[in-house]
Structure formats: structure tokens, C-alpha cells
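Colleague: Provided below are the primary sequence and the corresponding predicted coordinates.
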Amino acid sequence: MTDRLVGADRVIAVLTELAEHPAGVTLDELAGTLQSPKPTVHRALATLRRAGLADTIGRGVYILGDEYLRLAFRNLDGRPEIARMQPLLEDLASRFGETAHYAVLSGSDIVYRAKMDPPQGAVRLTSVIGGRNPAYRTAVGKVLVSSRVRHVDDLTAVFGAFPLEQKTPHTLTTADALLGELEATRARGFGIDDEENEVGIACVAVPVVLDGSAVPTGAVSVSAVRFRCPLERLVDAVPEIRQAITDRLGPAALR
């Protein structure tokens, strides 16, 4: 961020930064992060507060406003894809006793559009709706990227320079290793995350098509704490996951 932010850009920058601080953030902290004068940031906050998009929870401590949350959740709940996906995720979470996600590809990241935790008795994962993770180290990301990438040049166009960040000891960071995994993903028709994004968490993901596209529009995943549900068990469950997708979304959702 720079102090050249003006007008709507400045307001949006402040709004975006507020979203990074659910427990609240001070004017001084906002001004420092955005590298903008305090009076400038304060004017942007005043604009957001008038619209209900920002609020205060104490003297000089700002958070996102309830109106922002209302608009966001109303929009999310009203999206046709969420209405279609939520019953499927509820089915998978109940059936396997693990967390189910629906995610889409956004540049080099995946974004979680919907999530369902198991009804009871399981550790809850840290993923959140709207949260992002780098695609190269997630099962949903690999299954979505695999349909679009065939060569090392394609990988570089998506992820930039290699090696990539080593998030865990299992993360694939070289172009050759990732390209090989994407080829394997394409061949078997589902993605695997073997503790590559978070130690102790395993995941499988199946691509889905919601709009008749030639490439998947998103992916459905089942994630689990590995000591409770090993990756091998999740892999064995892929045919059942595919069947659940067909039952809920119809055969055209699978390719």
C-alpha cells in the first residue's frame, strides 16, 4: 500500500485491511499498515461507518460492521452453486464424519466457497468460507490446476518462480515434482493432499462441473486429521464420494 491511495481505492484498502483483524484494529495500526496519514484513513473509516460497513468495539478500535457481514452472507447464501453444493457437503460430512469443502480456483490459489463440519465427535479444521490457500499444496487445487497445466511453462505462468514455499516437510516445491503429481492427479481423476498444506491433515478432492464447461468449475473435498482417518482410507472412499456427487448433482457433474 502507498499514501497515493485516493477516493474509492483508499476506502476499499481500509475495508480490506479491517477484514484481516476480526478482533479489531486501531487507527494507528491501520495507518501504519496502509502507509497512509491518519486523517486520510480516518476519513475512509467515517465513510465506511456511515454505510454500516465498519464499526467500533471500543475507544479507537475498529472492526467490520454488521451490515458488511449481512451483505456478504446474504450474497453467499443466495448463490445458486452454494444452494446446490450445501446438501452434498452435509451428506459427505455426515457419511464420513469428516469435514467437506467446495472450492474454486482463483489465480494460483483456491478459495473455499462452502464448508460443512461433521455433526459431532470430530476435530474441526481451521479452513473458513472465503479463505484461500495456494493451489499447489491442496488436493482441490491440484485437481483443478491439473486440468489446465501440461508443461513446466504452464506451471510457471500460474505459480511464478520455483522452488515454491515449503509449508510442511511434505510440500512439493519443485516444478518437476509438482508437474509429476499433476499428471498423476489427471490420470487417476482425483487430487491428494498428504499433509502438504498442514501437518497431520490429509485430503482427497474430486472435480465437479456445474455449468457444462469443458474444465471443472470447482472441486469437492473430504479432509481429515490423519491419525483418525489415514489418507489411504480417504482414497478408498473416492468411489463413494463420486457416487454422492452423482446422486446430488447428477451424472453431468462428473467428467
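Modeller: On my side now, so go ahead. Keep in mind the model is a prediction, meaning the values are calculated, not measured. Numbering: from 1, shown residues only.
Colleague: from here on, contacts and neighbour counts on C-alpha atoms
Modeller: Will do.
Colleague: what helix or strand does the nearest residue to residue 119 once chain neighbours are set aside sit in?
Modeller: Nearest residue to residue 119 in three dimensions, chain neighbours excluded: residue 94, at 6.3 Å (Cα to Cα, 6 or more residues apart in numbering). With elements taken from DSSP states H and E, the one containing residue 94 is helix 80-96.
Colleague: and that helix, what other elements does it pack with?
Modeller: Packing contacts for helix 80-96, counted by 3 or more Cα pairs under 8 Å, 6 or more residues apart in numbering; DSSP states H and E, involve strand 99-106, strand 109-116, helix 238-249.
Colleague: now that helix and strand 109-116, what's the angle there?
Modeller: Relative orientation of helix 80-96 versus strand 109-116 (axes from the mean of the first three to the mean of the last three Cα atoms, to 10 degrees): 60 degrees.
Colleague: Helix 238-249 and helix 80-96, what's the angle between them?
Modeller: Computed with the same axes, to 10 degrees, the direction of helix 80-96 lies at 140 degrees from that of helix 238-249.
Colleague: adding another structure so you can compare the two:
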Amino acid sequence: MQHTQRLPASTAPGTERAEGDRLVGSDRVLGVLKELARHPDGVALDELTRAVGSPKPTVHRALAALRRAGLAGQDRGGRYLLGDEFLRMAFAHHEARPEHVRVRPLLETLAARFGETAHYAVLDGHEVVYRAKVDPPTGAVRLTSTVGGRNPAHATGVGKVLLAHELGTLDAVRRWVGTARPARRTPRTLCTAAELHRELRETRERGYALDDQENEPGVVCLALPVYGASPRVPSGAVSVSALAYRTPLRALVDAVSEIREALGPLKEPF
């Protein structure tokens, strides 16, 4: 349902290029690690070499370094994949994050109450990143959003409720939009600075944001801010994302007071 954006290795956030378009040094090792993360079933050395754009011997050395650290491994077929130590560190870190510890019980409550998916997300430039997700305990159809996945901020409820706190004027929205119009994910996506400014102003006035099938057809969402470090600046946002045929947007709006009440201590910094 909510699809995450896959970036090629050459443009993945945090990956630097040097010497033309080749990964070098530590950036090569990081590039190989990121590419491994895109292949849960494993990837052959030749395919990995083509993906990161480096010579096979250098990619092999990067893999050797990652394997020594337990961050990469090989299956019985010789394909490379993320190592168990990497997964242990990632899951342990994620589970111990204060925001995750505080937010997950709320997401579980919302998912159970509405029978839909609840998310916690943060703003990262022009995108939102999902930090936590809880699917409903029942229901045959669920969203395909993933922890760590990204979506465009202007097309999502969590993105708009966070942008509403950052972009208070039309000029600020215009600067954020820049020269390239935001992607139109569906016919309902707000893509111009004027449209987005009006939506963010309404979001500030009512205190929550809506996604009326703007990121994906058939999916609606209501999002509220969460305050982690400041009583005025939200650290992230919580949302209930629903299949429109199962839970219409009107039903979420009618329940906004209940959702606010469920936020409880998350309405204050933590």
C-alpha cells in the first residue's frame, strides 16, 4: 500500500562519491553494506560489483572487512547478505530508542482500536522516515510500509503535520518546494506551493493533518504531532493509516479527540 522509495547506490543518502563516480575507501565499504541491505535473499559478487560501480577485487576486500566485523556473511550458495551481528545491533538499537519505547504502546493501542496500521515517523528534508509501525491484529489487507522506509512529506499526513510547524508562510513553502514541483503520487496530491501552503495553514488551525488518498489511492490517514525534546517543536508524528473502504477518512476525523487522548504523555517532551 504505502510504497517506500528505493534509491540507487549512487544516490543513497549518506553515500559519498569520489574519483569521478567511483566509491572509494570507507565510502566503498558503506556502499557495499547499503547494497547488501537491499537484497534480503543475498546477492552474488558480480551483481554487487555492478551495483556499487567498483572493481571486483576492491568490492571483495570491502566484503572481507564487513565479514570480519560480523556485518556481512555468505549463504550456502555463496551469495552475500547482511550478517547476524549487523541485525543484532540494528534491532537492539531500535528497540532501545527512547522514542520507540514510548511510542510503540500507543501505536499498539491505535492499531487495535481502529483495526488499521499505526505509524510513527520523523521528517528528513523532503521525505518522512518511518521509525515505528504496528499493523492491526486482524484484517486480511495491510499496508506495506516498513520501518526505515520513506515517503514524500507533502503527500503524507505525518509529513504535512510536521511541515506545518516548519513552514509558516507562503514564502517558506516556496523555498521548500524549490524549482522542482513535488511528485504527484495520485490525482489528489497537492503539488504547488499555493496548494500546500493552504493545506499547512488548515493543519495548524485544526491541530492535525489529513491524507485523503494523496500518497496512494485507497489509503487515508490522520496524523498528530509528538513532542520529544521541545514543547513547541514536534520530534515526530503519529498516524493512523487506513484503507478507505474499511475505515473512511470521516471516521478518523470523528475520532480525533479519542486519538488525542490516547497520546497521553506523548503530548509532552520526553
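Modeller: Received it, and whenever you're ready, just let me know what you need. If you're wondering where the values come from, they're calculated on a predicted model, not measured in any experiment.
Colleague: circling back to that earlier point, now render the helices and strands packed on helix 80-96 of structure 1 as TSV, adding mean neighbour count.
Modeller: Listed next are those as TSV, based on neighbours: other Cα atoms under 10 Å:
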stretch	mean neighbour count
strand 99-106	24
strand 109-116	23
helix 238-249	17
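Colleague: Out of these, the one nearest residue 64 of structure 1 is which?
Modeller: Closest to residue 64 of structure 1 of those is strand 109-116 (Cα to Cα; 20.1 Å).
Colleague: counterpart of that closest one in structure 2, which residues?
Modeller: The aligned range for strand 109-116 of structure 1 in structure 2 is 127-134, by TM-score structural alignment.
Colleague: average offset between the matching stretch and structure 1?
Modeller: Compared with structure 1 after fitting, stretch 127-134 of structure 2 deviates on average by 1.0 Å (mean Cα distance after the TM-score superposition for structure 1).
Colleague: which residues touch that stretch?
Modeller: 100, 103-104, 107-108, 111, 117-123, 146-154, 158-159 (Cα atoms under 8 Å, 6 or more residues apart in numbering).
Colleague: before we move on, back to that, compared with structure 2, how much does the helix holding residue 94 of structure 1 deviate?
Modeller: Once fitted to structure 2, helix 80-96 of structure 1 is off its aligned match by 0.9 Å on average (mean Cα distance after the TM-score superposition for structure 1).
Colleague: That helix to strand 99-106, inter-axis angle?
Modeller: Using the same axes, to 10 degrees, the inter-axis angle of helix 80-96 of structure 1 relative to strand 99-106 is 150 degrees.
Colleague: Where does helix 80-96 of structure 1 end up in structure 2?
Modeller: Under TM-score structural alignment, the match for helix 80-96 of structure 1 is residues 98-114.
Colleague: returning to that earlier point: residues near the residue nearest to residue 119 of structure 1, how many?
Modeller: Using other Cα atoms under 10 Å, residue 94 of structure 1 has 17 neighbouring residues.
Colleague: So it versus residue 100 of structure 1, what's the distance?
Modeller: The spacing between residue 94 of structure 1 and residue 100 of structure 1, counted by Cα to Cα, to the nearest Å, is 9 Å.
Colleague: go on, residue 193 of structure 1?
Modeller: Taking Cα to Cα, one finds residue 193 of structure 1 at 14 Å from residue 100 of structure 1.
Colleague: again with residue 5 of structure 1
Modeller: Residue 5 of structure 1 is 40 Å from residue 100 of structure 1, by Cα to Cα.
Colleague: what's the helix or strand for the residue of structure 2 most remote from its centre?
Modeller: Distance from the C-alpha centroid of structure 2, by Cα atoms, centre = their mean, peaks at residue 57 (34.1 Å). Element membership for residue 57 of structure 2, per DSSP H and E: helix 56-68.
Colleague: matching residues in structure 1 for that helix?
Modeller: Counting by TM-score structural alignment, helix 56-68 of structure 2 pairs with residues 38-50 of structure 1.
Colleague: Could you tell me which residues within that stretch count as buried?
Modeller: By neighbour count on 16 or more other Cα atoms under 10 Å, the buried set for stretch 38-50 of structure 1 is 38, 40-42, 44-45, 48-49.
Colleague: of those residues, closest to residue 162 of structure 1?
Modeller: residue 41 (37.2 Å).
Colleague: The closest one and residue 8 of structure 1: what is the separation?
Modeller: For residue 41 of structure 1, the distance to residue 8 of structure 1 (Cα to Cα) stands at 12 Å.
Colleague: if we can go back for a sec, post-alignment, the helix holding residue 57 of structure 2 versus structure 1, mean distance?
Modeller: Helix 56-68 of structure 2 sits 1.1 Å off on average (mean Cα distance after the TM-score superposition for structure 1).
Colleague: packing partners for that helix?
Modeller: Helix 56-68 of structure 2 sits against helix 25-37, helix 45-52, strand 72-74, with contacts defined as 3+ Cα pairs under 8 Å, 6+ apart.
Colleague: Who are the contact partners of residue 226 of structure 2?
Modeller: With contact taken as Cα under 8 Å, 6+ apart, residue 226 of structure 2 is in contact with 234-238, 266-268.
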